[in-house]
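In: below is the sequence, then the predicted model.
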Amino acid sequence: MRLFETRPGDDGLPGPERTLAVLALVTGTLMAVVDTTMINLALPTIAADLNVSASRAVWITNLFQVVCAAFLLVFAGISELVTRRRLYLFGLSTFVIAAMGAALSRNLETLLVFRALQGLGAAATLSIGPSLYRAIFPSRLLGSALGLSALVVAGGYAAGPTLSGVILSFADWPWLFALNVPLGVCSLWLAKRALPQEQPRQGSFDVAGALLSIVMLASFFIAMDAVSHAAPVWQSSGWTLLAVLACVGFVHRQRRAPYPLLPLSVFAEKRFTLAVSASGLAFIGQGLTFVALSFFYQEQMGFSPLETAWLFTPWPLAIMLVGPLAGRLADRVNPSVLSSTGLVLLIIGLIALALVDESTGVVGSLWRTALCGIGFGLFQPPNNREMMGSLPPERSSNVSGVMSTTRTVGQSFGVALVGAALALGAPVQVTLWLGAATTLMALVASLSRVSLARRALVARRASSGVE
C-alpha cells in the first residue's frame, strides 16, 4: 500500500513501524469518537436505569465534552515537555481505566467522575493525533495521512449509533463502556511499541496560560450548551463573559510568557490563519446542520430517532470514501483549490437541504446528505494539510492543538446557534440557511488562500527573472 512504502530520503518512520504506529492511532481515535456517539444514543436507557431525569443524564455527555475541549490546548503544550509518545500513552491509559470505572458505576455521581476522566484521556490523545501523523509519515505523504485520519473520524461517527443500538439490543449499557477496555489495551501495546521516540523540549511550562485556556474553553462550551438548551439569559451571558475575560487574559499572557502555551506567532502565517478560519466556519455549518436536521426529520417529517440516524449515515460514509482520495490529491495539487471545491459542493448540499419539505421523501434527503458529505470530505483533509504543512515541524503540536480546538469550538457553536434560533421561534429551515451562510464565509477564507498562493508564485517567478 502506498501509505506504507518507504523510499530513500523519507522522513518519518520506516514502513513496518509506520503500520503499527498507525494502528495505535486508529484504535485510539476510534475509541474517543465512537464513545461520544454511542453514549448519546444510550442516554435515555442510562437515565431510566439510574433513575435520574433526562436533564441530569445529559451531563454524562456534556461533562465528557467540556473536559475534553478545555484540555486540548493544554495537552498540546504539555506534549513538548513530556514528548507526544508519553502523553499519548497517558491519555490512552486514563481513558481505558475510566471506561472500566464507568462500566462499574451504579449511580450518576460516580459515572460523571469517570466520564470526566474519560474526557481528560480523550483530550490527551486527540490534541496531538494530527501531529503524530506528521511524525509517523514522510512529508510527501502528509495529505494522504490526514486523509486516513479523516476516514477514521468519519467512520467512528458513522459506526457509533449503530454499534450502540446493536449492543443495547442484547446487553446492558455498561457494556458500551466495557467495550473500550480490550480495544484500549491493544492500542496501548501498539503505541508503546511503535510510536516514535522524541527529545523533550527544555524550559518551563506556561501554567498561567494553561489555567486561562481551561477556563476560557470550559466556560465557552458551557455557555454554548446553555444557549442551545434555551437556558436563562443571565446564565449563558455569565459564562460567555467569563470566556471573553479569560480569552483576553490568555492572549495577554501568550504575548509575555517565555514559553507560551500557544505561540501567537503561528498566526502570522496567513495560510495557516486562513485555513483555521475556514475550518472553524465549516465545522459551525456542519454542527448546526446535524442538530437542525435532527429536529426537522423527527418533528416535521415524522421519522423515528433510529430512522433519523440512518438518514444521517450518507454524510460520514461519503467522508470515508472521499477523504482519503482528497488527502492523496492534496499531496499533488494545491490544497486550497481542493478545499474550496469541497466547500462549493457543501454549500450546494446545504442549500438543497434547506429546501427540503414534507414531500421530499427518503431518497431526496439521502442524496442531499451524501452531497454534503462529499463536499466536507473533499474540504477537510486538504485544509488540514494546509494547516499542518504551512508551519515548520517543530510547531506540529501547537498546530494539532489548534486543529482539535477549532473543530470542537466550531461544532459546539453551531449547536448553540440552532438552540438560540429555535428558542426565538425561527423555523428549522432558517437555521439550515444559516449553515449555508457560515460555509460561504469559509469558502471566502479558502479562496483567499488560492489568490495568496498565486501572488506568491508570481513573486517567486519575478524574483527568479530579476536574478
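Out: That came through, no problem.
In: alpha carbons only for contacts and neighbour counts from here, please
Out: Will do.
In: roughly how far apart are residue 328 and residue 156?
Out: Remark: distance between residue 328 and residue 156 (Cα to Cα, to the nearest Å) = 21 Å.
In: got another, please set it beside the one above:
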Amino acid sequence: MLQEVKIAKPASPPMDGLPPESRIWAVVAISVAVGMASLDTAIANIALPTIAADLKVSPADVVWVVNAYQIALVATLLPLGALGEIVGHRRIYLGGLLLFTIASLGCACAWSLPTLLIARVLQGLGASGLMAVNSALIRFVYPSRLLGRGFGYNAMAVSTAFTLGPTIASGILSLGTWPWLFAVNIPFGLLAMAIGMRTLPLTPRAEHGFDFLGAILASLCLGLVILGVGSAAHRAELGLVSAELVLGLVLGIVLIRRHADHPAPMLPIDLFRRPMFALSAVTSVCSFAIQGIAFVSLPFYFEDILLRSQVETGFFMTPWPLVVAIMAPVAGRLSDRYPVGLLGGVGLVLLGIGMTLLATLPTSPSILNIVWRMAICGLGFGFFQTPNLRAIMSSAPPGRSGGASGIVATARLTGQTIGAALTAFCFVLAGREGATYALALGAGFAAVGSVMSFLRLTIPATKP
C-alpha cells in the first residue's frame, strides 16, 4: 500500500529525457493529439458551406465556426502554459485532450449554430491545453542531445495533418454528413489519452500560485487583439476595430505592470529579456505571417489570376506542407549540430526566394513551374521551423518551459492571423491583383526574418 501511495505522488522527471521504449509511446500520444487539433483547423474550413446549408445560416454567420475555435484557442494559450508549470504539463495536456474529445462529440451532435459554436469554443479550449504545453512536454520526453530531432518529428506530425486535412475532409463529406468530421476525433482522442496516461512524463512544478486575475487579463488581451485583427481583415467598422485593438493593448500593459516582479509572469516578459528567446519568438511571428499570407492569397492567385480550377488549386497547395513534413525531422537533426541562427536564416532566405518566384510567375505557367516554386517555399519553411522551435525552448529555463511553450503556439497563431489580415488589406487596395502584392509582402517578411535569425549568431551561447 505504501508503495502505491508513493507512485501516485508527483515524482521528479527523468534527468534527461525518457528511456527509448517509453519515449516512443509518449511521442505517439503527443503526435496523435496535436495532429488532431491541427487537422481540425484544416477540415472545418472545408466544411463551412455544407454546415451553412444544413443549419440554414448565412456564410457570414457560419464563419464563426472557425472564429470561435481560434479565439478560444489563442486567448487561453498563455494562461494554460503558466498553469502547466504549476500543476504539471502532463495534467494540462491530458485535460485538454479529454475536453477536446468530449467537445468533438458535442460538435457532432450539434443541432443548431449556437450549439455548434458552444461546442467549438470548448473544443478550442481543449486544443489550447494541447498546444500550450506541447513543446514543453517534448523537452522532457527527449534527451537534450536529441531535442532538435524531437521537435522535428512533432513539426512533421503537424504539417502532415495540414497536408492531409483537405483530402480527409473531402473524403468524409463524400461518404457522410459534416458531423462525421468531428466524430472521427473521438476514437483517436481516446487512444491518445490511454497511451498518454501511461507514458507522458511527470514534470517539475513551480512553487508559486496561479494568478487567476492575470489569467483573465491575458485571455482578454490576446482574445481582443486577435478579434481586432480579424475584424480588420473582414473590413469591420474602423471604430470597432480600433476599440478592440486599443483595449487589448491596454489590458496587456496592465498585465505587464501587474507581473513586473512575478517569478513567472503570465506574459513571459522575463523570457523576452533573453536575446535568443526574443529574437527567435519575433522571427517565428514573421515566418508564420508569411505562411498566413501565402495560404490565404495563393488560392485567389491560382484561381483568379492564373484561372486554374479548385481541384488544381488544391493540388498546387499540397507541395508546401508536404515538403515541410519531409524537411522538419532533417532540420531537427541538423539543429542538434549546427547554430540555429544559421539554419533559420538560410531557411527564411529560401522561403523569401520561393515567395518572390511565386509573385513573378509567368502569365500561363506550367504545372511543374508552379509545383517547384511551392516546393522551395516548403523547403525554406521546413528548414527554418524546427531549429527555431528548438532555439525558443532551449533558451528558456526548464522551470519556464510552460511559458516558452505558450509563446511558441501564440507566435504561430498570431503570425498566421496577421498574415491573413494583411492579405485582406492587399485585396482592399488592389482588388484581384492584391494576391500578387501579398506574395511580395511575404517576401519582405522573409527578408526581415532572415536578418533577425542571422543576428542570433552574434549571441554568446549560454545555458538556460
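Out: Now that the structure is in, tell me what you want to look at. Since we're looking at a predicted model, the values are computed, not measured.
In: what's the TM between chain one and chain two?
Out: Put the two chains on top of each other and the TM-score (TM-score structural alignment, normalised by the length of structure 2) is 0.94; 447 aligned residues with a Cα RMSD of 1.5 Å.
In: ok, the aligned residue in structure 2 for residue 343 of structure 1 - contacts?
Out: The alignment partner of residue 343 of structure 1 in structure 2, by TM-score structural alignment, is residue 348. Neighbour list for residue 348 of structure 2: 287, 380, 381, 384, 446, 447, 449, 450 [criterion: Cα atoms under 8 Å, 6 or more residues apart in numbering].
In: could those go into TSV alongside distance to residue 326 of structure 2?
Out: Output for the contacts of residue 348 of structure 2, formatted as TSV (distance: Cα to Cα, whole Å):
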residue	distance to residue 326 of structure 2
287	18
380	12
381	11
384	13
446	21
447	24
449	22
450	22
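In: so which elements touch the lengthiest helix in structure 2?
Out: When structure 2 is parsed with DSSP state H, its longest helix is helix 20-55. Applying 3 or more Cα pairs under 8 Å, 6 or more residues apart in numbering; DSSP states H and E, one finds that helix 20-55 of structure 2 contacts helix 59-62, helix 64-75, helix 113-141, helix 147-175, helix 179-183, helix 185-199.
In: how much does the last one stray from structure 1?
Out: Superposed on structure 1, helix 185-199 of structure 2 shows a mean distance to its aligned partners of 0.4 Å (mean Cα distance after the TM-score superposition for structure 1).
In: over to the third one?
Out: Helix 113-141 of structure 2 differs from its equivalent in structure 1 by a mean of 0.4 Å after superposition (mean Cα distance after the TM-score superposition for structure 1).
In: host element of the alignment partner in structure 1 of residue 229 of structure 2?
Out: Mapped onto structure 1 by TM-score structural alignment, residue 229 of structure 2 lines up with residue 224. Using DSSP states H and E, residue 224 of structure 1 sits within helix 207-228.
In: average gap between that helix and structure 2?
Out: Looks like 1.2 Å for helix 207-228 of structure 1 (mean Cα distance after the TM-score superposition for structure 1).
In: quick check: the match of residue 229 of structure 2 vs residue 291 of structure 1, distance?
Out: From residue 224 of structure 1 to residue 291 of structure 1 the distance is 14 Å (Cα to Cα).
In: please say which of the two ends up with more neighbours.
Out: More crowded of residue 224 of structure 1 and residue 291, by other Cα atoms under 10 Å: residue 224, with 26 against 19.
In: what's the nearest residue to the more buried one if we skip its chain neighbours?
Out: Once flanking residues are discounted, residue 224 of structure 1 sits nearest to residue 416: 5.0 Å by Cα to Cα, 6 or more residues apart in numbering.
In: and that neighbour, what is it in contact with?
Out: With Cα under 8 Å, 6+ apart, residue 416 of structure 1 has these contacts: 224, 225, 226, 227, 228, 229, 288.
In: what do you get for residue 243 of structure 1?
Out: If you count contacts by Cα under 8 Å, 6+ apart, residue 243 of structure 1 has them with 215, 216, 217, 218, 219, 220.
In: tell me which element the residue mapped onto residue 451 of structure 2 from structure 1 is part of?
Out: Residue pairing (TM-score structural alignment): residue 451 of structure 2 is matched to residue 444 of structure 1. Using DSSP H and E, residue 444 of structure 1 maps to helix 428-466.
In: quick one on the thing from earlier: overlap in contacts, residue 224 and residue 291 of structure 1.
Out: Residues touching both residue 224 of structure 1 and residue 291 (Cα under 8 Å, 6+ apart): residue 415.
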